[in-house]
Every structure is written in C-alpha cells, then in structure tokens.
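Pasting the sequence and the predicted coordinates here, then a few questions.
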Amino acid sequence: MKKSLIALAFGTLGLGIAEFVMMGILPDVARDLGISIATAGHLISAYALGVCVGAPMLILARRYQLKYILMFLVGVMMLGNVCAALSPNYWVMLVARFISGLPHGAYFGVASIVAEKLADKGRGSEAVSIMIAGMTIANLFGVPLGTALSASISWRLTFLLVGCWGVIILYYMWRWVPRVENLPDTGLRGQFRFLKSPAPWLILGATLLGNGGTFAWYSYVTPLLTNVAGFPARMITFLMVLAGFGMVVGNLAGGRLSDRFSPGRVAAFAQGMICVALLFIFFFAHISWLAVGLMCLCTAGLFAVSSPQQVLLIRYSKGGEMLGAASVQVAFNLGNAIGAYVGGLPLQAGMSYSYPALVGAPFAFVGCLLLVTFFRKYERRTI
C-alpha cells in the first residue's frame, strides 16, 4: 500500500472521529451542557452544515497546489476540535462543531482526486476506498476510544485528542504525499458546468436521501441499544467497535467490487440493503443479538456506497472535479443533518427509540431508486 494513501487516510481518520464520536457520547455531552438528547442532536447537524458551507469554498482555492490545500484543511480541523474541547456552553459548542465541519467535504474532495492520481491503472475506486478507510478505522477504534474516554474521564478529552492528531497528519502529509499535477483551471463558470447534466444530480440526491435515512437511525443508536435492545451502558464501547468493523468491511468491499463491476450497481445494491435493514431494526430492535447484527449491516452499507459515489462524481463532473468530489460530502452531511433532525422528531413526540429507523427507511428507499435510475440511464450503456 502506498504511503501517500496512508497519509490521506490519516486525515479521514481525524475527520471520522470528529464527526461520528458525537453519536457515542451524545448522552454525556447533553448531561454536561444541561440539554436534552434531542437538542444535543443539533450538534451533529451543526457539523454537517459546516461541511455544506466549507465544500463549495474550494472553488476559491482551485489554483493552489492540492497538497497545500489539504494541509490547510487539516489546520482548520485542529482549530474546530480544540474549540469544541474548551466549549463552556451549548452555543459555543454549536459554533465549534460548525467550524470542525468546514474542512470535511473539501478534504474529501481534494483527497479523492489526489488518491485517483496516485492510483495504479484500473484501481481508482480501490485507492479512493483506502483514503476513505481512515473514516472507517475511526469508527472501529477512534470512536469507541472516544466513547470510553467520555465515560471514564470527559468527552472534552476526545475532541482534544483529535486536535492533537492533526499534528501527526500534517507531518506525514508533508513527508509522504507528493506534489501532484493540478487540475486544469476552467474558470469560475467552468467549475459549475457539470451540474447541467442530470447524472450528478441523481448521485447527489441518492447520497443525500440515503445518508439521511441511515442517520435518522444512527444519530440515536446509543439510546436505542440501551433502552430498546437492553444492553447496559458499559457495553456501548464494544458495540461501537462492532459498528466500526461493519464500516471497514463495507468500505473495502465497496471499493473492490466497484472496480470489478460498476460503481453505480454496487451503490444501488448497498443502498437497497440499508433500506431493508432499517425496516428490520424498527420491528426487531428489541431482540438484542438481531439489533447488533442489523446495526453492522447498516454501517457496512453506509460505507459500501461511499467510494462508489465519490468516484462517480469525479467521473461525471468534468471541468469541476474538485467541486464535484467535495459535493458528495455536502450531500452526505446535509443528509446527516436532515436525518438527525427528522430522527429526533418521533423522540420529541415521546415515541420509542425504534421509530427513527422507521422514519429513515423511506429516505433510503428513494435513494436506492435514484441509484438504480442512474445505473440504467448512464452506466449500463458503458458496461
């Protein structure tokens, strides 16, 4: 495995912990800041909205060297997480989470292009999946570690460690990531020209709705596991490890299968699997072992669609590849924000923690339909 791809994965590892650890420590943050769990869910949305604002700003940096753009984005990540660790109240924490999200989509957009440029011929999707692997490793080890630190010491230490991790990212990015050829500058208008085609909109719509459906459930997975599935709070760290393992497997499988078959076909299948799993979670989450198995299936599907969608947007955004690759993360995190919000609605109405999964299932279903439409209209002709 190329060291340069490992360095890129270090970056997504830090971003992954910053984004996903909130699901595991949500009750601790809510208790410490004196807010409800449903209100604490807005901290998830604030990060996602930061992603949506930060990614389009890439067009202002299109003439700069890709390596230096990545290093700047890591610096912003460090700033946001240190501010989160020091937040004295809910409102400061909300702003800190927004800042933490600003570099997320932009980083994925630039890193995806760098990974494809560094990949061996015919292994572009796999190279992108290696870059994204940091996100899955974050869920396998980083999020459980952060959850354990939150339970035993303080949730603030988790965000402080992410800030410190940024120093390591910067060092290895400087050492291992070579300077790659910049993309042709098509001008400000040229960056947006790809949006005239229906293809990218189908991918973005599927990403937004698919992830919205998953995060309607996943944003509240901790209280679901404790209050419905009946697991004691001390087991949450171990269960988060299992969820992260599902993400690792799904991400690697999605990358390899996309190179072997086609990204659109793989993404559509994975999204359909998520829809079915969410329905089963609603009906059977009270069966503890089944709740865990379905959780792993959902998290595997969540990342099985990631690298295919990332690669597809690069291929269907000629002239605006950097913005196109970043826009996937905008759709991903806007879906997260919407999902966290709509998933909290039944909880605010006093319903069971199983209901967010039921709310999410229709979102995932429509996302699957959009991917099937994309495959039939654009990819099937080229296979």
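Looks like it came in fine. Numbers count the residues shown, from 1 in each chain.

Going by C-alpha atoms from here, please, whenever you check contacts or count neighbours.
Will do.

elements contacting the helix or strand harbouring residue 116?
Assessed by DSSP states H and E, residue 116 sits inside helix 90-118. The elements that helix 90-118 packs onto, with contact taken as 3 or more CA pairs under 8 Å, 6 or more residues apart in numbering; DSSP states H and E, are helix 3-33, helix 37-54, helix 66-85, helix 124-137, helix 306-315, helix 321-348.

Deepest-packed of those, please.
helix 124-137 (a mean of 28; mean count of other CA atoms under 10 Å).

Could you list the buried residues of the helix or strand following that one?
Once the chain leaves helix 124-137, the next helix or strand it forms, by DSSP H and E, is helix 143-152. Taking 16 or more other CA atoms under 10 Å as the basis for neighbour counts, the residues of helix 143-152 that come out buried are 143-151.

Export those residues to TSV and append columns for distance to residue 177.
Supplementary listing: the buried residues of helix 143-152 in TSV, determined by distance: CA to CA, whole Å:
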residue	distance to residue 177
143	26
144	29
145	28
146	28
147	31
148	33
149	32
150	33
151	36
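
right, and out of those residues, which lies closest to residue 122?
If you rank the buried residues of helix 143-152 by distance to residue 122 using CA to CA, residue 143 comes first, at 32.7 Å.

And for that closest one, nearest residue in space, chain neighbours not counted?
Spatial nearest neighbour of residue 143, chain neighbours left out: residue 21 (4.8 Å); criterion: CA to CA, 6 or more residues apart in numbering.

Quickly note the distance from residue 125 to residue 383.
Relative to residue 383, residue 125 is positioned 16 Å away (CA to CA, to the nearest Å).

Put this next to the first one:
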Amino acid sequence: METLTPGRVRLALLSLALGGFGIGATEFVAMGLLPDLAADLLPQQYDASPEHAIAQAGLLISAYALGVVVGAPTIAATSARFPRRTLLLTLLAAFTVGTIASALLPSFGWVLAARFAAALPHGAYFGIASLVAAELMGPGKRAQGVALVLSGLTVANVIGVPSITLLGQVAGWRIAYLAVAAIFALTFVAVLAFVPWQAGDPGATMKRELGAFRRPQVWLALAVGAIGFGGFFAVYSYVSPVVTEVTGLDKTLVPVALIALGLGMTIGNFAGGWLADRDVLRSMFVFFALFAVSLLGFALTAQWAATLFVFLFAIGATASALSPAVQTRLMDVAGDSQTLAAAVNHSALNIGNSLGAWLGGIVIAAGWGYIAPAWVGLVLCGLGVIVAVISAVSSRRVPHTHPATDSIPLP
C-alpha cells in the first residue's frame, strides 16, 4: 500500500464510514417507516388490521437481513483475491442500483425481492472495509479500525435514519429510498478519490476461505452475534408502533426515538471497540449484562416518554458495543480466512435482524402487544450469553496463538 499522509488516512477512513452510513440508512429506515410501507404496499390488509399488515411488512426487514446472510459469505469467499478498492467500488454500485429498485418497484412482492437483492453486498462491504481500515490504523488497533467503519452505521442512526424517516413521512417512503441511493452514489465517488489501492489476498481460494467453517469457534462466535443481536432487532424493528401506540406520542416523535437509539449506538460502538482491543471476551460479557438490563427496563417502562427514550439509548449503546467484540473475535478464530471472517459477522448480525423482526412480528400478530418483542429480545440475549460462555470455556481448553496479530487465544 502507498505511503499516506495523516490527512489522506482520515479521508479514506471517512469514505469507508460514509459507506457504513448509507448501509445503516438503507437497512434501518424501514423500521421508522414500517406503518407507511404497510399502508402503501398492503392497503387491503392495513384497512382490515393495521397490526397484521405491519407484522407482514416486517418481512421487508427480514428479507434485507436474509440478503446479507446469503451475500456475505458468497461474495467474500469468491472475491478475497481481488484488489480491495475495486471490490468496494463494485459493491457500492450494486448498493446504488438495488436501492433505486427498492424505491421504484410497484408491489410488495417486488419490493421484497429488491430489498433482498440490495442487501447482498452488505456483509462483504463491511468485511472488506474493516480489513482496509485495520491496515490503515496499524497493529494493535484492529477493533478500533472496525469501530471506525461501523461508526458510519451508528451515526446513520443519529442523523441519517431519523432525517430520512422524516423525509419519508412527509414526501413518501419511495423518496426516502431514493435519498439513500444518493448517499451510496456519493460514497462511490469518495472511495474512488481517497481510499488507496490495496491488493487482495493472492493466496486466497474459495476452499481456503470456506475452511473457516471447519472451526467450531467460528460457529460459536457467529451464534453469539446471531442470537444475541436478535434481541436488539426484536425491539428496533417495531420502534415506530411502540412510540405511537404504547407511549401514545405523535408519529413526528418517531425520529426522536430513532435519534436516541442512534446516539446510544454511536457511543457504544466506540466504547466497545476500545474495550475489545484490551479483552474481547470480557467486553462481550460486560455489554451483554448491560444489554439485558436495558431490555428489561424498556419492557417495564415504555409507557412513559422519559424512560422510553432513556432505555432506547441504553439498548442502542449496549447492543452496538458488542459488535466490534464479535467482529474481532471472528477474525481471531478464523485463521487464514480473514476476508470471510470479517464479512460473515454481518451475516450473523443479520440472522439476528431477521430472527428478531420475525419473532417480534409473531408475538405482535398473536395479539400480545407491541412490547412483547422486548421480552423476546431478553430471551434471545440470555441465549447469546450462554453461547458466549461455551465459546470462552472451550477456547481456554485448547490455547493457540494467532500468527499475524495481537489476538486472544485460539481454539
């Protein structure tokens, strides 16, 4: 990689984070606009039963999440040898096209398919961008590099998602998605201008990358992300009806609730990256415990506006703090399959996204109310802790040292 000035490094990192900003917007804007999507794309169902229509519209969230699950390992395993900037630009072009299609297609089924297609580059982008950022940051700061890339996603939840949600409420959800497509187009230009050329891994093959899946610790790390983060998405997917139906606030305050979540996610992301660079497993357990407390507080007090915003902030902070730890843990235990490891973390998180949205929709459709997904989230959080304990115990039994970096013991 070419020698870069500090200013060029900052611009490169900001360009990578801008891609995360666009991804956060395209993934999470549906949460705030779910009633609007349901009313427009499922008008007959919405007239008959808004709850059932909103629960069905939640499939748009699940479809995006499943696209990430499919795309991350597939693209990462087949493209690890390609130059990284070229790959990033290709993925950003695909994001732009997929998001435009989501905005323009006419029916629920077609929009559902477009959301799946638009999600395919998600995990690979974050995976490749994390590797580029880690190299730009230098040794001993891998988790902080990951956190910088993820910061775009968390800042999107402070600025992008609330503002685009408001735009969607005023001008229509289709205009909101066209605004997201414009962010991806801008990111394409920024990455082309500022991110330095980096070679891919010339020794990478699909067989070698997929070899990561022969490691039990990889599966355990993926399960921690998938199950634990299901608790976050069970709540996040249905924030809008909680604000309006449970707390009884006007829908114009939905963006404020999303800002509270996003601020928590931004602060938690950097805190999690800092702590994960010191002790990955300890940081996971600390933040899982705090996440459980936050979910419990939300479930018990969401009917009051002040505590609603406080616990939404706490849920965002504690869940987001887990992400750099899970990402770094995967990179630690994956051996030579670093590209795949960096990408499949987002498959795991989006299995959690799909699982949380789906289970949340089930309990809402069953008539248990809009708070029921928070109790689902608490159960998933507990299951995530159990898997993390299994991973920690089994890891200590067979210690090894990662050959390339300052990592924790391998299985």
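The structure has been received and is ready for your questions. Just so you know, these numbers come straight off a predicted model, no measurement behind them.

hmm, back to that, show me which of the buried residues of helix 143-152 of the first structure is closest to residue 362 of the first structure.
For the buried residues of helix 143-152 of the first structure, the closest approach to residue 362 of the first structure (CA to CA) belongs to residue 143, at 27.8 Å.

Return the residue of the second structure aligned against the closest one.
Per TM-score structural alignment, the equivalent position to residue 143 of the first structure in the second structure is residue 161.

coming back round to it: which one of the helices and strands packed on helix 90-118 of the first structure lies nearest to residue 181 of the first structure?
Nearest to residue 181 of the first structure, of these and by CA to CA, is helix 66-85 at 8.2 Å.

Give me the range in the second structure that the closest one lines up against.
Helix 66-85 of the first structure falls opposite residues 84-103 of the second structure when the two are matched by TM-score structural alignment.

Farthest out from the centre of the second structure, which residue is that? Tell me.
residue 48 (33.0 Å; CA atoms, centre = their mean).

circling back to that earlier point, centre of the chain versus the match of helix 66-85 of the first structure, how much separation?
Here stretch 84-103 of the second structure shows a centroid-to-chain-centroid distance of 17 Å under the convention CA atoms, centre = their mean, to the nearest Å.

how close does it sit to the first structure?
Its aligned residues in the first structure lie a mean 0.7 Å from stretch 84-103 of the second structure after superposition (mean CA distance after the TM-score superposition for the first structure).

what does that stretch rub up against?
Identification of contacts with stretch 84-103 of the second structure by CA atoms under 8 Å, 6 or more residues apart in numbering yields 19, 26, 79, 111, 114-115, 117-119, 121, 124-125, 128-129, 132, 173-178, 180-182, 184-185, 187-188, 191-192, 195-200.

of those residues, buried ones?
For the contacts of stretch 84-103 of the second structure, burial is judged from neighbour counts taken by 16+ other CA under 10 Å, and it is met by 19, 26, 79, 111, 114-115, 117-119, 121, 124-125, 128-129, 132, 173-178, 180-181, 184-185, 187-188, 191-192, 195-196, 200.

name the element the spatially closest residue to residue 154 of the second structure that is not a sequence neighbour belongs to?
Nearest-residue entry for residue 154 of the second structure: residue 266, 4.7 Å, with adjacent residues in sequence omitted and distances by CA to CA, 6+ apart. Applying DSSP H and E as the criterion places residue 266 of the second structure in helix 254-276.

so the helix or strand following that helix matches what in the first structure?
In the C-terminal direction, the helix or strand that comes right after helix 254-276 of the second structure (DSSP H and E) is helix 280-301. Under TM-score structural alignment, the match for helix 280-301 of the second structure in the first structure covers residues 263-284.

for the residue mapped onto residue 117 of the second structure from the first structure, what are its contacts?
With TM-score structural alignment defining the correspondence, residue 117 of the second structure maps onto residue 99 in the first structure. For residue 99 of the first structure, the contacting residues are 47, 50, 76-77, 79-80, taking CA under 8 Å, 6+ apart as the criterion.

swap the cut-off to 7 Å and go again
Residue 99 of the first structure sits next to 50, 80 when contact means CA atoms under 7 Å, 6 or more residues apart in numbering.

likewise the one 5 residues further on?
Applying CA under 7 Å, 6+ apart to residue 104 of the first structure gives the contacts 15, 51.

can you rerun that using 6 Å?
Residues counted as contacts of residue 104 of the first structure (CA atoms under 6 Å, 6 or more residues apart in numbering) are residue 51.

any idea how far residue 85 of the first structure is from it?
For residue 104 of the first structure, the distance to residue 85 of the first structure equals 18 Å [CA to CA].

Residue 109 of the first structure now?
For residue 109 of the first structure, the distance to residue 85 of the first structure equals 27 Å [CA to CA].

what does residue 52 of the first structure give?
Distance, residue 52 of the first structure to residue 85 of the first structure, using CA to CA: 22 Å.

With residue 244 of the first structure instead?
With the distance defined as CA to CA, residue 244 of the first structure ends up 23 Å from residue 85 of the first structure.

Just give me the closest of the buried residues of helix 143-152 of the first structure to residue 306 of the first structure.
Residue 306 of the first structure has its nearest neighbour among those in residue 143, at 18.8 Å by CA to CA.

burial measure for the residue of the first structure sitting at the aligned position of the residue nearest to residue 154 of the second structure, as a count.
Under the alignment defined by TM-score structural alignment, residue 266 of the second structure corresponds to residue 248 in the first structure. Applying other CA atoms under 10 Å, we find 26 other residues in the vicinity of residue 248 of the first structure.

Identify the residues contacting stretch 197-214 of the first structure?
Outside stretch 197-214 of the first structure, the residues within contact range by CA under 6 Å, 6+ apart are 331-332, 335-336, 338-339, 360-361, 363-364, 367, 370.
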